[in-house]
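# what's the 3D shape of this:
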Amino acid sequence: MRAAASTDEQSPIKRVGALVAWVQGLRPVRVLTHLSDRDGNLLAAGMSYLSVFAVFAAIWVFFSVAGLLLKSNPQLTDSLIGTINQAVPGLIGAGGAIDPTLLLNGTTLSWTGAIALAGLLWTAIGWMASIRQAVRAIFDLTRDNRGFIVQKSMDLALALGFGVLLILASVLTMAAGTALDFVFSLVGFGGHSFVSDATARLVGFALAVALNAVVLGSMYRVLSRVRIPVRNLAVGSLLGAVALVVMSGLSGLLLGGAGKNPLLASFVVFIGLMIWFNLVCQVILLAASWIAVGMADRGISPRAPEEAQAYRQSQQREARIIVAEANIADARQALARARWPRTGAARRRLREAIEARAALDAPAHEATDSHVGAAH
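Sure, this is the predicted structure:
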């Protein structure tokens, strides 16, 4: 009877333990744990700090260069500003961080634009580098070992590519809107009917998701040089893209708290941008963590072939060091227990163990030369 009572008393504890284990085994929980274990919040904070400064210089230079074209095409201007505000809510417009009329007043790239261009190049490259290192950290990869010039050239090319992609998305959005208006006029729907408005929103949502998915996929695979299967890359990038677009739609709720704080009222726009970029960077790393956990579940390494070989060599070297240090410990114990006439052999064994351990710390070419000399 006592055994049965004890079993009944322990069963709730066992059930709670089983429930906790089940929750911890859920993929979303493992993704959050994976991100937390790699200081995801700290990495996102560093990325968002650089992104705030990069975006202002990028906007100023772009509108300085393309001011003449945009002035002559108000529809393209509105589409571009809408696309930018979808990516960064509250950046351009009345009450935003940047007044669009001031942007369109600059028709040429002046000396101030040239200074901003230099700042853009530096901050954009720095932001790209911070993304690369943060994403690689999520996948437990070491720093990128490519040359400095190669890395910076790739970072600059991708930064320019993302800018071109933003313009392309604006053009596609404008073209899609024109095409939808034409189709609805043929079938007899009004310009602001429920069907036309719903279809336009769905098309805009799909284009925004596609744009963000391409950007995220490029960040993970090209910029960060992580070896990711297409399936994992597509799923993770799409999840991150949907999260970013939904966040953009809910930006008023997400950032509304900053405007209600009287201590932040004087610079609420800047604080809002800081919060927004931090949320965006959190999503970028969270989607990367989703991909990393999925690859780990399938036993797929994120390392490139040359990185995988270097990692295996490093693991083998660490294993040899552990064995060598264990041999030294055994040899010292044997010497302490040895009695004459075995002390000489024990000292020789200890000396050989120490030399074998020291050989593991020698450069590869020295170790090769020593082996060749020993053979002769």
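# C-alpha from now on. contacts and neighbour counts both.
Will do.
# please enumerate the helices of the stretch 251-376 of the chain.
With helices called from DSSP state H, counting those that start in this stretch, the stretch 251-376 of the chain shows them at 251-260, 268-297, 305-337, 343-361, 364-375.
# what's the closest of those helices to residue 10?
helix 268-297 (32.5 Å; CA to CA).
# run the chain-centre distance for that closest one.
Distance, stretch centre to chain centre, for helix 268-297: 7 Å (CA atoms, centre = their mean, to the nearest Å).
# who are the packing partners of it?
helix 27-37, helix 40-65, helix 111-138, helix 230-249, helix 251-260 (3 or more CA pairs under 8 Å, 6 or more residues apart in numbering; DSSP states H and E).
# the same query, at a cut-off of 6 Å, please.
In this structure, helix 268-297 packs against helix 27-37, helix 40-65, helix 230-249, with contacts taken as 3 or more CA pairs under 6 Å, 6 or more residues apart in numbering; DSSP states H and E.
# turn these into a markdown table, including mean neighbour count and distance to residue 174.
As requested, these are arranged in a markdown table below (neighbours: other CA atoms under 10 Å; distance: least, CA to CA, whole Å):
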| stretch | mean neighbour count | distance to residue 174 |
| --- | --- | --- |
| helix 27-37 | 16 | 37 |
| helix 40-65 | 20 | 18 |
| helix 230-249 | 19 | 18 |
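# now the other sequence, so there's something to compare against:
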Amino acid sequence: MEIKITKTTSPKAKPADESKLGFGKIFTDHMFLMNYDEGQGWHDARIVPYGPIPMEPSSMCLHYGQADFEGLKAYRTESGRIQLFRPEQNMARMNVSNDRLCIPQIDEKFCVEAIKKLVEVDADWVPHQYGTSLYIRPFIFAIDPMLGVHPAKHLIFCIMCSPVGAYYAAGLAPVKIYVEQNYVRAVTGGTGFTKAAANYAISLKAQEEADKAGYEQVLWLDGVHRKYIEEVGAMNVFFVLDGEVITPSLDRKSILGGITRKSCLEILRHKGYKVTERDLEIDELIKAYDEGKFDEAFGTGTAAVISPIGELKYGDKIMTLNNGEIGPVSQMLYDTLTGIQWGKTEDTFGWTVPVIG
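Prediction:
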């Protein structure tokens, strides 16, 4: 499919100070759009000036939440090369979400090419400062103008981009995590393993209460037994217990299979760490903490890359980890991943995809 390009005649001013980009607040000059109509399939691929997308008030996505998304980044290296990190994994995962939400499958290779073309068109928006990047948000939503609960026959696939700094204002400083006991994010058979838009709306109430208590993120427990650790609101989660790196298994289909999570597992195993994917009870963490065997914890995700955890609160139990400082495993993973992403470290895994340079 050909991608038609219409460039803006009114380009926006680029951010003057890349140290103040924030996250997801500024958007580039262009976006990619592609339509789906039953009987015609995905068609009319185009890059157009960034702007509003007209929709009927009756559009099904607004009423029934048939929408999903992905998140990845483009990085500018010191040599001026612009590259992506494992974009094919994001598009493959998007099709997993699509299948669960009855959204038509996308051509993964074509959509990677669409991402590359959009980044190429908006290449001047990829920031230069180390630690910054161009966040890329592909998403799909149903636009059938009718009220009726059934799979959509008309949808839009959009990709938009945003130059970003660190996800957390404090950068790599350890975050405080609140273990949620009252609300449930996902259950086996649900949509927890997908990037369904509604998953994030479901998490907002718990996040609001965590904020009030002075905590940056929520750690979710499983929705049935309320004892197995699942994931943090915006990240997968890892724990180092007595030298063993443990992360919750994906087997129950209630946890998102993160691209950064997968990359961390591959790096850890490549470097010879003892790594286990399994069910992990919150009581096991408490026992390890009381015995002095809870070495460190960290979250992983595209937005923050690695987010060390300095404190966990479960009920009245407050666990301070590694003296509130980043641990050695977290630091190694952060250095390795960002080194590959920003071109400071040789990519021996073959994960980067060049766009320019």
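# now the TM-score, please.
Overlay of the two chains. TM-score (TM-score structural alignment, normalised by the length of the second structure): 0.23; 143 aligned residues with a CA RMSD of 7.2 Å.
# turn the helices of the stretch 251-376 of the first structure into CSV, including mean neighbour count and distance to residue 117 of the first structure.
Formatted as CSV, the helices of the stretch 251-376 of the first structure follow (neighbours: other CA under 10 Å; distance: least, CA to CA, whole Å):
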stretch, mean neighbour count, distance to residue 117 of the first structure
helix 251-260, 14, 29
helix 268-297, 21, 21
helix 305-337, 14, 35
helix 343-361, 16, 47
helix 364-375, 10, 46
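# can you list those in CSV and add distance to residue 214 of the first structure?
Formatted as CSV, those follow (distance: least, CA to CA, whole Å):
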stretch, distance to residue 214 of the first structure
helix 251-260, 22
helix 268-297, 12
helix 305-337, 25
helix 343-361, 45
helix 364-375, 42
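# so which of the ones you listed comes closest to residue 45 of the first structure?
Nearest of these (CA to CA): helix 268-297, 6.0 Å.
# now that closest one and helix 251-260, what's the angle there?
Counting by axes from the mean of the first three to the mean of the last three CA atoms, to 10 degrees, helix 268-297 of the first structure lies at 130 degrees to helix 251-260.
# what angle sits between helix 268-297 of the first structure and helix 27-37?
110 degrees.
# what angle sits between helix 268-297 of the first structure and helix 230-249?
On the basis of the same axes, to 10 degrees, helix 268-297 of the first structure is oriented at 160 degrees to helix 230-249.
# quick revisit: wait, which of the helices of the stretch 251-376 of the first structure is closest to residue 33 of the first structure?
helix 268-297 (9.2 Å).
# and stretch 33-44 of the first structure, how far apart are its ends?
15 Å (CA to CA, to the nearest Å).
# related to what we said a few turns ago, columns distance to residue 165 of the first structure on top of the helices and strands packed on helix 268-297 of the first structure, output as CSV?
What follows is these, written out as CSV (distance: least, CA to CA, whole Å):
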stretch, distance to residue 165 of the first structure
helix 27-37, 29
helix 40-65, 13
helix 230-249, 15
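# for residue 337 of the first structure, which of these is the nearest?
That would be helix 27-37 among those, by CA to CA, at 45.5 Å.
# how much distance is there from that closest one to the middle of the chain?
15 Å.
# counting contacts, what elements does the helix or strand where residue 85 of the first structure lies pack onto?
Using DSSP states H and E, residue 85 of the first structure sits within helix 74-87. If contacts are counted by 3+ CA pairs under 6 Å, 6+ apart, helix 74-87 of the first structure sits against helix 148-187.
# quick one: the helix it packs on to chain centroid distance?
Worked out by CA atoms, centre = their mean, helix 148-187 of the first structure lies 21 Å from the chain centre.
# following it, which helix or strand comes up?
Criterion used, DSSP H and E; the element after helix 148-187 of the first structure is helix 194-218.
# so what secondary structure elements neighbour that next one?
By 3+ CA pairs under 6 Å, 6+ apart, helix 194-218 of the first structure packs against helix 230-249.
# let's see 7 Å
Contacts defined by 3 or more CA pairs under 7 Å, 6 or more residues apart in numbering; DSSP states H and E place helix 194-218 of the first structure against helix 148-187, helix 230-249.
# neighbours around residue 177 of the second structure, how many?
24 (other CA atoms under 10 Å).
# ok, now residue 313 of the second structure?
17.
# pretty sure it is touching residue 319, no?
Yes - here residue 313 of the second structure reaches residue 319: they are 6.3 Å apart, a contact under CA atoms under 7 Å.
# so what does the host helix or strand of residue 201 of the second structure touch, helix or strand wise?
For residue 201 of the second structure, the element it lies in under DSSP H and E is helix 197-202. On a contact count with 3+ CA pairs under 7 Å, 6+ apart, helix 197-202 of the second structure meets strand 67-69.
# if I pick residue 91 of the second structure, what's in contact with it?
residue 108 (CA atoms under 7 Å, 6 or more residues apart in numbering).
# checking it next. Helix, strand or coil?
Using DSSP: H, G, I helix; E, B strand; the rest coil, the structure places residue 91 of the second structure in helix.
# any idea how far residue 259 of the second structure is from it?
11 Å.
# before we move on, what about residue 332 of the second structure?
17 Å.
# what's the answer for residue 44 of the second structure, then?
Distance from residue 44 of the second structure to residue 259 of the second structure, by CA to CA: 29 Å.
# can you check residue 205 of the second structure too?
Distance from residue 205 of the second structure to residue 259 of the second structure, by CA to CA: 26 Å.
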